[in-house]
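*Asks:* Mind looking at a prediction? Sequence and model below.
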Amino acid sequence: MVETRDFDILSPGFHANPFLTLDRMRAEGPVVPMRLPIVGRTWLAVTHDACATLLKDHESFARDPANAGSRTQARILRVLPRSLSLLALNMLGHDDPEHRRLRGLFDQAFQRRTVEAMKPMITQIADRLLDKMEGRPEVDLMTEFCRDLPLSVICAMLGLPEQEHDRFKSWLGGLKDTANIGAVLRAIPGVIRAVRHLRRVSRQGGGALPDGLIVALRDAETDGQKLSEDELVSMIFLLFGAGQETTTHLISGGLFALLSHEDQRRRLQSDPSLMPTCVEECLRYVSPVQMTKPRFATRDMVWQGRQFRRGEMFAGFLAAANSDPAKFEDPHRFDITRHPNPHLSFGTGVHFCLGFQLARAEAAIGFERILSRFPAMRLAIEAQKIEWRKRLGIRALAQLRVQLVT
């Protein structure tokens, strides 16, 4: 058995400055063996080429471990409370043809609304949050803007009444340190409450607004098939997590990058047409989602110059792929004019992020509205003293305190 490597990829120090560690990982080769907290022994694809190949090759690498000969996940799911085990029923945990069926039902529901049509709503929410900051000398953008904006957007998109938004924030607030088994266990009661409430609200007469995605998903049908209630709840929870947390860290990390690179912030403010390439560079440079969900080798094979056995676990380390000098010129540099920018922050292949356009729109609107309202805003403390959370696979600021200088 190949000896695992001991790279720090979850401490606050790593998240504050990940690039040197990522360079050392790539120097080991395209795939690096690691022993990850909770997850266990995993091969991380750390070059852009290896990561993209891993995510696109669904014949050699399965998302469902059962398709690689493992029954471990099935055994674990059998002993978990139903409110937790059903969360594995969303499309992310499946391979085709089940993945195709679930994604088809989602696409049918999602196509009823376009991101372009949602932009006025996103702008209205952003302005409402910024109104609350007016006249205050200093705020924590993480709690008062970066987290609330995507939370309110996803709740509105799902069709959840506005008075329930704070409840979900409270229930899911414990999922901040997924590298700590104790913190994960303490967060379980809140997750269970959220899942049970979503089950109630997703039923006929449960309170979901008629023009929201919950009702659209409940009514979606292809080839005579509809989502079961468990699949519906699992899908809603996936959208809640994917649509809220990851966008939170894109907006907060992107604002931090702009505020700590004054030349880039000034360039964006003087030329708003740079916003699309700015958002793409934030996706690459920040890499808020640092690692993909695991894949499992479906057969014994030689891949990337190594021999692997069926059932071995892999993950794409997106942060390393996004800073690969073989793909990006001067990858340590934050450059809002970078083009082309073939980052993998939304993944690739059949599991490409379904909310990519929404995330881009929320980030662009969030950046534009806050920089317009508070054009002289600056960090309240030195960039080097900003605190990051201890997280596995997510790059998350603990706070983002700014002075709203006007």
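*Replies:* Looks like it arrived, so ask away.
*Asks:* Could you use CA atoms for every contact and neighbour count after this?
*Replies:* Fine.
*Asks:* what about Ala297, neighbour count?
*Replies:* Around Ala297 there are 24 other residues, counting by other Cα atoms under 10 Å.
*Asks:* Do I have it right that it meets Arg63?
*Replies:* No - contact criterion Cα atoms under 8 Å: Ala297 and Arg63 do not qualify, at 9.3 Å.
*Asks:* how much space between Val402 and Leu141?
*Replies:* Taking Cα to Cα, to the nearest Å as the criterion, Val402 is separated from Leu141 by 7 Å.
*Asks:* same thing with Arg200?
*Replies:* When Cα to Cα is applied, the distance between Arg200 and Leu141 equals 33 Å.
*Asks:* These two - which one has more neighbours?
*Replies:* More neighbours sit around Leu141 than around the other of Arg200 and Leu141, counting by other Cα under 10 Å; the figures are 21 against 14.
*Asks:* isn't that one right up against Leu397?
*Replies:* No - Leu141 sits out of contact with Leu397 when judged by Cα under 8 Å, with a separation of 10.4 Å.
*Asks:* In addition, the following structure is provided for comparison:
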Amino acid sequence: MHLAPPHPWTATADGARHRAYAALAARGPVQQVPLPGGASGWLVTSDDAARAALMHPGLSKGGPERAPFADELPPGIAAAINHHMLAMDPPDHTRLRKLVAAAFTRRRTEALAPGVQQLADDLLDRLAEQDEADLITAFAYPLPIAVICRLLGVPDTDHHLFREWTGPLVVGGNMAGVEAYAAAATALVAYVRELLAEKRRRPADDLLSALVAVRDGGDRLTEDELTSMVYLLLLAGHETTVNLIGNAVLALLTHPGRLALLRAEPERLPAAVEELLRFDGPLQSAIPTITTEPVEIAGTRIPAGANVVVALLAANRDPDRHARPDELDLSRTEVLGHLAFGHGVHHCLGAPLARLEGRIALGSLIARFPRLRLAVPAAEITRTPGFMMNGLAELPVRLR
């Protein structure tokens, strides 16, 4: 078992992560590799194999005890963040997902569009006062954090806190180091507990107040499930969309012909978002699973008790599924078949909201700044290291 550098999780140079996954995929759709933190696992890279793995009854999330540093965090902290639906299998997963599913339906999400548009316009007004900016800091990050905080009922004055905390928590695969991870988790849990106490004192018309009512009224949520649900919604509700926006803008700026087409024909935007998700999605992989029995995927037998990681980035560039997979093609007809939001029972609950935010963010940005371009050569733009997330460290742009 050998994985030649650069590993995709530490590949940060321009294009290096996709090249690393392509090299792995060339070795076969399922292979044993060393994972961050020293464990070994089975990496799934093809579209067919990924779909099979994400639906296989013999693969389990494994529960809260499989979360990073589960045995090393301060007392009570691991339980307060890890009892969420992405760590659970049915029926617990089904019960937890059902409690928040109504807030993320397509109809409910589309009703948020005017508010999302106003938030985007406000951020672009501030950007218009500058000649250059880091688009991640000035736009891609503050938009989705404002949207999810408004939905949940988090005060506007607290948005700035989350970027410091979420960095170590979303790196994944024990890559952040236990001290940084524990400090961020402890701070976030303390904040969430105080916020929930405030919702109990003064309920409002927001999702957190509704979840508190479920917990206190029907006992369908334990206290750890409640805090874990808030933790998950805060992190997953913004971090992936930050990457969606950042990666999409970079892809368009490095493909000026595609950008010109989108400007000329803005009605292409919904389909363009799907292709941009396929081309350079916000996640490298799905949350790892563990085999509960011997499992066969794409002709490879995986023993019981093995880690399985589905490489979404690799599957979305599978040449057997997508013609010319390394090409950004806004005219693809099959692009809705991408796996950027996962597949099966764990398919991203917030996908409609992410699509809405991506559509509004990209459409508003390219309309407002017709001369938008990179402020540095594309080769100087780097990715953040991480096991699951696929995002940019920064995106320097010139606005005029």
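*Replies:* Great, that's in hand. In this text the structure is predicted, and so the values were computed from the model without any measurement.
*Asks:* between Leu141 and Leu397 of the first structure, what contacts are shared?
*Replies:* When contacts are counted by Cα atoms under 8 Å, 6 or more residues apart in numbering, Leu141 of the first structure and Leu397 have Ser252 as shared neighbours.
*Asks:* ok, now which ones touch the aligned partner of Val191 of the first structure in the second structure?
*Replies:* When the second structure is aligned by TM-score structural alignment, the residue opposite Val191 of the first structure is Ala185. Applying Cα under 8 Å, 6+ apart, we find Ala185 of the second structure in contact with Ile77, Ile81, Trp165, Leu169.
*Asks:* With Pro142 of the second structure as the reference, measure out to Gly281 of the second structure.
*Replies:* Look at Gly281 of the second structure and Pro142 of the second structure: by Cα to Cα, they are 19 Å apart.
*Asks:* More neighbours: the two, which one.
*Replies:* Summary of the neighbour comparison: Gly281 of the second structure and Pro142, criterion other Cα under 10 Å, with Gly281 having more neighbours (28 against 20).
*Asks:* any idea how far Leu262 of the second structure is from the more buried one?
*Replies:* Relative to Leu262 of the second structure, Gly281 of the second structure is positioned 19 Å away (criterion: Cα to Cα).
*Asks:* Equivalent analysis for Arg51 of the second structure, please.
*Replies:* In this structure, Arg51 of the second structure and Leu262 of the second structure are 31 Å apart, going by Cα to Cα.
*Asks:* hmm, back to that, across to the first structure, which of the contacts of Ala185 of the second structure hold up?
*Replies:* The subset of these whose aligned counterparts are also in contact in the first structure, taking both residues aligned by TM-score structural alignment, their matches' Cα atoms under 8 Å, comprises Trp165.
*Asks:* Now Thr337 of the first structure: closest residue in space, sequence neighbours ignored.
*Replies:* When the adjacent residues along the chain are set aside, Thr337 of the first structure lies closest to Thr277, with 5.8 Å between them (Cα to Cα, 6 or more residues apart in numbering).
*Asks:* Next, count neighbours for that neighbour.
*Replies:* For Thr277 of the first structure, using other Cα under 10 Å, the count is 19.
*Asks:* The second structure: which residue goes with that one?
*Replies:* Per TM-score structural alignment, Thr277 of the first structure is aligned with Ala271.
*Asks:* ok, that match - contacts?
*Replies:* Residues in contact with Ala271 of the second structure, defined by Cα under 8 Å, 6+ apart, are Leu330, Ser331, Val335.
*Asks:* Which strand or helix spans it?
*Replies:* With elements taken from DSSP states H and E, the one containing Ala271 of the second structure is helix 269-279.
*Asks:* Superposed on the first structure, what's the mean shift for that helix?
*Replies:* When the first structure is superposed, helix 269-279 of the second structure averages 0.7 Å from its matched positions, counting by mean Cα distance after the TM-score superposition for the first structure.
*Asks:* Check the mean deviation of the very next helix or strand once past that helix from the first structure.
*Replies:* Where DSSP H and E defines the elements, the next helix or strand beyond helix 269-279 of the second structure is strand 289-291. Between strand 289-291 of the second structure and the corresponding residues of the first structure, superposition yields a mean separation of 1.2 Å, by mean Cα distance after the TM-score superposition for the first structure.
*Asks:* For strand 289-291 of the second structure, name the packing helices and strands.
*Replies:* Taking 3 or more Cα pairs under 8 Å, 6 or more residues apart in numbering; DSSP states H and E as the contact definition, the neighbouring helices and strands of strand 289-291 of the second structure are strand 59-60, strand 307-310.
*Asks:* would you turn those into JSON lines with mean neighbour count and distance to Leu339 of the second structure?
*Replies:* Output for those, formatted as JSON lines (neighbours: other Cα atoms under 10 Å; distance: least, Cα to Cα, whole Å):
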{"stretch": "strand 59-60", "mean neighbour count": "22", "distance to Leu339 of the second structure": "18"}
{"stretch": "strand 307-310", "mean neighbour count": "25", "distance to Leu339 of the second structure": "10"}
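*Asks:* Could you verify my assumption that Gly305 of the second structure touches Thr292?
*Replies:* Yes - contact status for Gly305 of the second structure versus Thr292: in contact at 5.9 Å, counting by Cα under 8 Å.
*Asks:* Which residue ranges of the stretch 1-150 of the second structure form strands?
*Replies:* Remark: strands assigned in the stretch 1-150 of the second structure by DSSP state E, counting those that start in this stretch are 30-34, 40-44, 59-60, 132-134.
*Asks:* distance from the shortest one to the first structure after superposition?
*Replies:* Superposed on the first structure, strand 59-60 of the second structure shows a mean distance to its aligned partners of 1.0 Å (mean Cα distance after the TM-score superposition for the first structure).
*Asks:* what does the last one give?
*Replies:* Mean deviation of strand 132-134 of the second structure from its aligned counterpart in the first structure after superposition (mean Cα distance after the TM-score superposition for the first structure): 0.6 Å.
*Asks:* so that strand aligns onto which residues of the first structure?
*Replies:* Taken onto the first structure by TM-score structural alignment, strand 132-134 of the second structure occupies residues 138-140 there.
*Asks:* cool, the third one as well?
*Replies:* In the comparison with the first structure, strand 59-60 of the second structure aligns to the range 61-62 (TM-score structural alignment).
*Asks:* ok, the equivalent of Pro90 of the second structure over in the first structure - how many residues close by?
*Replies:* In the first structure, the residue paired with Pro90 of the second structure is Asp96, using TM-score structural alignment. With neighbours defined by other Cα under 10 Å, the count for Asp96 of the first structure comes to 15.
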